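In: pasting the sequence and the predicted coordinates here, then a few questions.
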Amino acid sequence: MATPITTINKQQLTEEQLKDQKLENLKQLLSENEEAVNQVFTIMAELNDIGALEAATKLIEAKEEIAHIALGQMTRKPVTNIINNLMGVAGVLTEMNPETTTKLVESLNTGLDVANKAVESDEKVSVFKLVKLLKDPDINRALNFGIHFLKGLGKGLE
């Protein structure tokens, strides 16, 4: 009978053997992905030709200076004002009813189209015509909306 195995000897590779094994794995990977590797080298050559690689290298070398400049620009008063205003507008928009907003924007577009056509016709508006236009239901609706909008705006400003 054979003697039982009591210890397992793990094969220790030398540093040279590890390098050879890694090199062999890399060769196999390159041969299996030849087309992709060629495309990567083509892209790199194009980037080098237009100077993009050099620019990227310089950006990486100057990363601390660039970060300092970017932070300096972001903390300027006009930039912080824009950010605060955008946050305020976003807050207002979240409180508004989407159907009302859509209807208002569509009405504004329609109004702009009609106004542009009126400007192109170069028609004069007399006082008599203004009084007559107050009877038009569309104009009356818009005036009613505008008056009540201004009333609400005034209450909000109080």
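Out: Looks like it arrived, so ask away. Numbers count the residues shown, from 1 in each chain.
In: please count neighbours and contacts with C-alpha atoms only from this point.
Out: OK.
In: can you pull out the strands in this protein?
Out: Under the criterion DSSP state E, strands are not mapped anywhere in the chain.
In: count the neighbours of Leu53 for me.
Out: 15 (other Cα atoms under 10 Å).
In: excluding chain neighbours, what is closest to it?
Out: Nearest residue to Leu53 in three dimensions, chain neighbours excluded: Leu47, at 5.8 Å (Cα to Cα, 6 or more residues apart in numbering).
In: if I look at that neighbour, how far off is Leu130?
Out: Per Cα to Cα, to the nearest Å, Leu47 is found 66 Å from Leu130.
In: same thing with Leu23?
Out: Taking Cα to Cα, one finds Leu23 at 88 Å from Leu130.
In: got it, and Asn38?
Out: Between Asn38 and Leu130 the distance is 75 Å, computed by Cα to Cα.
In: please apply the same query to Glu158.
Out: With Cα to Cα as the criterion, Glu158 and Leu130 are 32 Å apart.
In: out of these two, which sits in the more crowded spot?
Out: Neighbours around Glu158 and Leu130, counted as other Cα under 10 Å, are more numerous at Leu130. The numbers are 10 against 5.
In: ok, now which ones touch the more buried one?
Out: Listed by Cα atoms under 8 Å, 6 or more residues apart in numbering, the contact set of Leu130 is empty.
In: and the one 10 residues further on, by the same measure?
Out: Counting by Cα under 8 Å, 6+ apart, Asn140 makes contact with Leu134.
In: from Leu30, how far out is it?
Out: 76 Å.
In: same question for Asn116.
Out: 64 Å.
In: again with Leu108
Out: Where Leu30 is concerned, Leu108 sits at a distance of 61 Å (Cα to Cα).
In: next, the one to line up against it:
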Amino acid sequence: MAKAITQIEKKRKSKQEERTEDLSAIINQIADNREIIQDTLIILQELHATGVLDMLKGLLRTREKVGQIAIEQINQPGMHNIIKNGMNTIGLLAEMDSDQLKAMFSGLNTGLEKAAESAKAQEEVGLWGLMKSVRDPNVRTSMNTMVNFLEGMGNGLNQQKTH
């Protein structure tokens, strides 16, 4: 009859064998992710070349002072309004139709160019010139847009008063 097993001995790896297995696993991961690692190294090289990496190192070394300064700046009385206004502006931009905004900015840009040319040439428009320009279709379109804008803005302001 066979002898009963009373003790199980686990084969333990030496520290050298464990290190060899760990290094082998790391090498396999590097081989599996070669492209990602190369891209990361390129990004790090660019950050180093532009000095951004040095700035980040400095920022991390002085993070407590930087954090303290940031908190002090945020706690300035006007900063709360700036943050609220920024959030409201972002909300406004999110609600706007991008095509309409593009058309308005295009018109604004063209108008600014025309105004700059007129100012550069030192052209002055008299009362008769103003009356004459009202008949211009471009001026009429712009005036119509402004009147509709003012009407819509007034409507929005009146709605705010009632709420």
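Out: That came through fine. Please read these numbers as outputs of a predicted model, since none were measured by experiment.
In: let me see the TM-score of these two.
Out: The TM-score (TM-score structural alignment, normalised by the length of the first structure) is 0.63; 137 aligned residues with a Cα RMSD of 3.8 Å.
In: Asn116 and Leu30 of the first structure: who's more crowded?
Out: Leu30 (14 against 11).
In: look up the closest residue to that one, ignoring the ones flanking it.
Out: Nearest residue to Leu30 of the first structure, sequence neighbours excluded (Cα to Cα, 6+ apart): Val37, at 7.0 Å.
In: wait, that neighbour touches Ser31, no?
Out: No - counting by Cα atoms under 8 Å, Val37 of the first structure does not reach Ser31; the two are 9.1 Å apart.
In: who's more crowded, these two?
Out: When Val37 of the first structure and Ser31 are compared for neighbours, Val37 comes out ahead with 14 against 11, by other Cα under 10 Å.
In: how far away is the aligned partner of Lys102 of the second structure in the first structure from Asn109 of the first structure?
Out: Using TM-score structural alignment, the partner of Lys102 of the second structure in the first structure is Thr102. Counting by Cα to Cα, the gap from Thr102 of the first structure to Asn109 of the first structure is 11 Å.
In: same question for Leu13 of the first structure.
Out: For Leu13 of the first structure, the distance to Asn109 of the first structure - Cα to Cα - is 76 Å.
In: picking that back up, the residue nearest to Leu53 of the first structure - how many residues pack around it?
Out: Residues near Leu47 of the first structure, counting by other Cα under 10 Å, number 15.
In: helices of the second structure, residue ranges please.
Out: For the second structure, the helices defined by DSSP state H cover 15-32, 34-50, 52-61, 63-74, 77-95, 98-120, 127-133, 137-162.
In: and the first one with helix 34-50, angle?
Out: Right, helix 15-32 of the second structure. If you take axes from the mean of the first three to the mean of the last three Cα atoms, to 10 degrees, helix 15-32 of the second structure sits at 80 degrees to helix 34-50.
In: so what touches helix 15-32 of the second structure?
Out: With contacts defined as Cα under 8 Å, 6+ apart, helix 15-32 of the second structure is touched by Ile37.
In: cool, stretch 78-86 of the second structure as well?
Out: With contact meaning Cα under 8 Å, 6+ apart, stretch 78-86 of the second structure is reached by Gln73, Ile74.
In: give me the mean distance between that stretch and the first structure.
Out: Following the fit onto the first structure, the mean deviation recorded for stretch 78-86 of the second structure is 1.7 Å by mean Cα distance after the TM-score superposition for the first structure.
In: from the chain's centroid, how far away is that stretch?
Out: Remark: stretch 78-86 of the second structure is offset 17 Å from the chain centroid, using Cα atoms, centre = their mean, to the nearest Å.
In: equivalent analysis for stretch 123-136 of the first structure, please.
Out: Per Cα atoms, centre = their mean, the centroid offset for stretch 123-136 of the first structure relative to its chain is 47 Å.
In: quick one: end-to-end length of that stretch, please.
Out: 18 Å.
In: any buried residues in it, and which?
Out: Using 16 or more other Cα atoms under 10 Å as the test for burial, stretch 123-136 of the first structure gives no buried residues.
In: Glu120 of the first structure versus Asp113 of the first structure, what's the distance?
Out: The gap separating Asp113 of the first structure from Glu120 of the first structure is 11 Å, by Cα to Cα.
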